[in-house]
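Novice: this one's sequence-less:
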């Protein structure tokens, strides 16, 4: 099965094919992403800025379209791999493509904004499902690989961080 996050049609075809299997899906990990560092602004075939589509819009669409399989696999989870770069992002819902001229585009703006937008998916899903009877569990979350790696280092090599503070 093919999945191209730069094409929302591809995302929909993938989800349809997966759901047609009628099997459970226990975990969906949205880990694909791009950071086209220093490159000029590019748009997907759907007309969205590439970072926003690959890092947020396509995984969000995939998550929603796979809900039937996730519900069949309950208890199940959606895990979004994020970045601490979200903390410098800003999402303007009227200018998600950063084309209005109110902000100057850079790859850092595109990436950090897409990662901030990605953080909204778990909140939206929890808000939706808290009002329904379909799914009563912790549904979606996000993780930061660098933070997890540093925590693992701390556990494996307790003196590791002291090397940098002396």
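Specialist: Sure, I can see it. In this text the structure is predicted, and so the values were computed from the model without any measurement.
Novice: every contact and neighbour count from this point should use C-alpha atoms.
Specialist: Will do.
Novice: strands of the protein, residue ranges please.
Specialist: 27-30, 77-81, 140-143 (DSSP state E).
Novice: buried residues of the second one, list them for me.
Specialist: If I follow you right, that is strand 77-81. Across strand 77-81, burial judged by 16 or more other CA atoms under 10 Å covers 77-81.
Novice: tell me the gap between it and the middle of its chain.
Specialist: Put simply, strand 77-81 sits 8 Å off its chain's centre (CA atoms, centre = their mean, to the nearest Å).
Novice: can you name every helix or strand that it contacts?
Specialist: Applying 3 or more CA pairs under 8 Å, 6 or more residues apart in numbering; DSSP states H and E, one finds that strand 77-81 contacts strand 27-30, strand 140-143.
Novice: switch the buried residues of strand 77-81 over to a markdown table; also include distance to residue 162.
Specialist: Conversion of the buried residues of strand 77-81 to a markdown table gives the following (distance: CA to CA, whole Å):
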| residue | distance to residue 162 |
| --- | --- |
| 77 | 36 |
| 78 | 36 |
| 79 | 32 |
| 80 | 31 |
| 81 | 28 |
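Novice: hmm, which two among the residues you listed are most spread apart?
Specialist: Greatest spatial distance in these: 77 and 81, 12.7 Å, computed using CA to CA.
Novice: alright, now check it against this:
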């Protein structure tokens, strides 16, 4: 039934303008991040692309300006697998931007072979969760000063196959790339819930979402059988424009103004797994994240 309802649900659209607002989007040089940047630019926002590959980012900036007719688009270097890069990026934003109304934690790595970040974290939990956790922490004062503001974190329905291994969050004892990915996406949802509680009464709201099964570069690490399955499923998947809609919905939909901490899919509230609603687990993950990043964030 739910599938049928989704099929006949009218597609979401909104004429909300974002003049005089500033948005930072991580990993916005490709896929749904780039489509999100194009949409927000068309609405009049100043958009900062936070990207690891500056060559690709500069090409994306050009494309976004051409597509949106808004030349208030720029890119800055951000490598979420390196806390030094995250701190340098945040320092530059805090110094040069008078406000930050939208932080879109979009970048991610997916089912990659085992690897570690510059800080020694397993790559998927390191980039997808800890990198964005640190980035949000370093920008939170500016975001609060810019309220009303929103923090949108791209998760995935894959979170529902995940669990948080607090004893071995870096998968050092055993590594399964799919489980590590699912863990990192569950972490995104728990982070959003915890953050919402801490931001109550500040005018800053938070959202996590499943973009849909989107055809993106993230699939490059899938095995041959997985690639084959994806090819068969292609007619049922979304392109990047469709995949960006729920991110955009969470960023601009006026009816969400008083909502915070929730999980969304297909431009509507959605159910996350039981683990995704576990506030005790969320608190433990928050404390562990602070400890791993050597920060204090009450």
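Specialist: Structure's in. What do you need? Note that the coordinates shown come from a computational prediction; the quantities given were computed from them, not determined experimentally.
Novice: tm score of chain vs chain?
Specialist: Once the chains are laid over each other, their TM-score by TM-score structural alignment, normalised by the length of structure 1 reads 0.78; 143 aligned residues with a CA RMSD of 2.0 Å.
Novice: about what we covered before: need the overlap of contacts for residue 77 and residue 81 of structure 1.
Specialist: Here residue 77 of structure 1 and residue 81 have no joint contacts, going by CA atoms under 8 Å, 6 or more residues apart in numbering.
Novice: let me see the ranges of the helices in structure 1.
Specialist: 8-20, 50-52, 58-65, 67-72, 107-118, 120-129, 145-156, 162-165 (DSSP state H).
Novice: residue range for the first one in structure 2?
Specialist: With TM-score structural alignment applied, helix 8-20 of structure 1 matches the range 83-95 in structure 2.
Novice: mean per-residue distance, the matching stretch to structure 1?
Specialist: Overlaying structure 1 shows stretch 83-95 of structure 2 at a mean distance of 0.8 Å from the equivalent residues (mean CA distance after the TM-score superposition for structure 1).
Novice: just the buried positions in that stretch, please.
Specialist: Within stretch 83-95 of structure 2, the residues scored as buried using 16+ other CA under 10 Å are 83, 85-87, 89-90, 93-94.
Novice: pull the most distant pair out of the residues you listed.
Specialist: The farthest-apart pair in those, when distances are taken by CA to CA, is 83 and 94, at 16.1 Å.
Novice: turn the helices and strands packed on strand 77-81 of structure 1 into JSON lines, columns for mean neighbour count and distance to residue 125 of structure 1.
Specialist: Formatted as JSON lines, these follow (neighbours: other CA atoms under 10 Å; distance: least, CA to CA, whole Å):
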{"stretch": "strand 27-30", "mean neighbour count": "18", "distance to residue 125 of structure 1": "14"}
{"stretch": "strand 140-143", "mean neighbour count": "18", "distance to residue 125 of structure 1": "7"}
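Novice: in contact with residue 3 of structure 1, which residues are there?
Specialist: Applying CA under 8 Å, 6+ apart, the residues near residue 3 of structure 1 are 10-11, 14.
Novice: what's the answer for residue 289 of structure 2, then?
Specialist: Residue 289 of structure 2 neighbours (CA under 8 Å, 6+ apart): 130, 133.
Novice: if I've got this straight, it is in a helix?
Specialist: Yes - when DSSP: H, G, I helix; E, B strand; the rest coil is applied, residue 289 of structure 2 is found to be in a helix.
Novice: look up how far residue 132 of structure 2 lies from it.
Specialist: Per CA to CA, to the nearest Å, residue 289 of structure 2 is found 11 Å from residue 132 of structure 2.
Novice: now do residue 192 of structure 2
Specialist: From residue 192 of structure 2 to residue 132 of structure 2 the distance is 11 Å (CA to CA).
Novice: so residue 36 of structure 2 sits in a strand?
Specialist: No - under three-state DSSP, residue 36 of structure 2 sits outside any strand and is assigned helix.
Novice: burial measure for it, as a count.
Specialist: By other CA atoms under 10 Å, 27 other residues sit near residue 36 of structure 2.
Novice: cool, residue 108 of structure 2 as well?
Specialist: 23.
Novice: can you find the partner of it in structure 1?
Specialist: So residue 108 of structure 2 corresponds to residue 33, using TM-score structural alignment.
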